[in-house]
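Colleague: With the input below, show me the fold.
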Amino acid sequence: MASFDIQGEIHNIDETRTYGQNGFTKRELVVKLTGEDENPSYPNYVALEFVKDKCAVLDNYKKGDEVKVAFNLGGRLWSAPGKPEKCFVSLQAWRIEKLSGGSPEDVPPAWENESQVPPDDDIPF
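Modeller: I've put the predicted structure just below:
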């Protein structure tokens, strides 16, 4: 699984949602990309998902915070009888850090470790 990072401003943080009988949790973060390559006339928004115990990390962030988010790019194929095959892409975030709008103590210590290995969680859908 490939790992990437992006920088931008938090546009929206969704509530944590629970799926299925096993209690799988997911929380979506939408980031408006910033940087030299971005055209302000045509902003890019990226939806990333935090899963399981990572959902609570977003409690320390708010709309407007400048952040850097590390994520894994993944995808799955889905097919059903009589229906065309579909490909679903997932941007699963595993680390977030504030670039402005807060002090370093706002970032949970578990997320400060740059050598942390990104999770390889298998999402049940």
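Colleague: From now on I want contacts and neighbour counts done on CA atoms only, so please keep to that.
Modeller: Fine.
Colleague: check which helix or strand covers Gln92.
Modeller: Gln92 belongs to strand 86-98 when assigned by DSSP states H and E.
Colleague: Let's see this one next, to set against the first:
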Amino acid sequence: MGKAFLQARVIGLHHFPSNTMLNILHLIGNICRHGNGNSVSILHGLRPDLWRTTDYHPVDLKPYPHVPTADSLRIDPELLDEFATAIKQFWFDLETKLSNSEPPGWYGSGRTREASTGGGM
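Modeller: Model (predicted):
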């Protein structure tokens, strides 16, 4: 996502304060679409607080470390509010950065962004 954005806008996502939250939201989207996989591991490394830290054996109720899975991801309403704020902040910052910078190289050249970047995103 970041590379495609950079090619399209000539501004890397890392230049935006909301990048961290948008990255977390992107990982959650991947987890929702694809289930267990690399995004679970990456997100757990960034935000282990989104999973329980302990499970309990169903028979003897002894605690054991929780293994993060897509099904055990927990997103509370406060986190959803943080995502909404990050999205709004991103669009505000993008407008500000674009109005204070040169347009991308493909802009105004008669070529489309897709032709300039070698295809779609």
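Colleague: TM between them?
Modeller: The TM-score (TM-score structural alignment, normalised by the length of the second structure) is 0.23; 50 aligned residues with a CA RMSD of 4.8 Å.
Colleague: before we move on, back to that, which strands and helices sit next to the strand holding Gln92 of the first structure?
Modeller: Applying 3 or more CA pairs under 8 Å, 6 or more residues apart in numbering; DSSP states H and E, one finds that strand 86-98 of the first structure contacts strand 45-51, strand 66-78.
Colleague: Just name whatever secondary elements the last one is in contact with.
Modeller: The reference is to strand 66-78 of the first structure. strand 2-13, strand 86-98.
Colleague: Okay, buried residues for the longest one please.
Modeller: Just to be clear, that refers to strand 86-98 of the first structure. Using 16 or more other CA atoms under 10 Å as the test for burial, strand 86-98 of the first structure gives 90-98.
Colleague: Just flag the most distant two among these.
Modeller: Using CA to CA, the pair of the buried residues of strand 86-98 of the first structure lying farthest apart is Ser90 and Lys98, separated by 22.6 Å.
Colleague: just the helices and strands packed on strand 86-98 of the first structure: most buried one?
Modeller: strand 45-51 (a mean of 19; mean count of other CA atoms under 10 Å).
Colleague: Neighbours of the nearest residue to Pro65 of the second structure once chain neighbours are set aside, how many?
Modeller: Distance criterion CA to CA, 6 or more residues apart in numbering; nearest residue to Pro65 of the second structure, sequence neighbours excluded, is Thr54 at 4.8 Å. As a burial measure, Thr54 of the second structure scores 12 neighbours (other CA atoms under 10 Å).
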